[in-house]
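# here are the coordinates; sequence isn't available:
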């Protein structure tokens, strides 16, 4: 029983540490994605606004 608990604890700790690193990676990807999305939105807004400005 004690061995099982020890193995489970080690496995759990490894999983948590692994997932923390994974979350950091996901966080970086998410940040990059948000920057790209923001750029696209700004570009799209400019592209949409430009014809109206030209029309006026």
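Great, that's in hand. Not measured: the values here are computed from a predicted model. Residues are numbered from 1 along each chain as shown.
# going forward, measure contacts between C-alpha atoms and count neighbours the same way
Fine.
# Now do the strands in the protein.
Taking DSSP state E, the chain contains no strands at all.
# Okay, the residue nearest the centre of it and residue 46: tell me how far apart.
Nearest to the centroid of the C-alpha atoms of the chain, with distances taken as CA atoms, centre = their mean, sits residue 30, at 2.1 Å. According to CA to CA, to the nearest Å, residue 30 stands 24 Å off from residue 46.
# Included below, for side-by-side comparison, is a second structure:
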């Protein structure tokens, strides 16, 4: 049904407008999801040096 109404809208020349509105709605949704991720607190970082490699291991691996 939705597809049929979109094809009818394109036939009368407002398909471009509907496409633009759809793209705007998707962009707003995506921006909201990105904002949720960016609102999370940062992960803690290591405060000490990394542990040394076991004997016999090369650090150039």
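All right, it came through fine. None of these values were measured; they are calculated from a predicted model.
# Quick check: TM-score for this pair?
The TM-score (TM-score structural alignment, normalised by the length of the first structure) is 0.51; 35 aligned residues with a CA RMSD of 1.9 Å.
# which stretches of the first structure form helices?
2-55 (DSSP state H).
# Show me what residue 3 of the first structure lines up with in the second structure.
Here residue 3 of the first structure is matched to residue 18 in the second structure, going by TM-score structural alignment.
# From residue 5 of the second structure, how far off is its match?
Counting by CA to CA, the gap from residue 18 of the second structure to residue 5 of the second structure is 11 Å.
# Please say which of these two ends up with more neighbours.
residue 18 (14 against 11; other CA atoms under 10 Å).
# aligned partner of residue 10 of the second structure in the first structure?
Taking TM-score structural alignment for the superposition, residue 10 of the second structure sits opposite a gap in the first structure.
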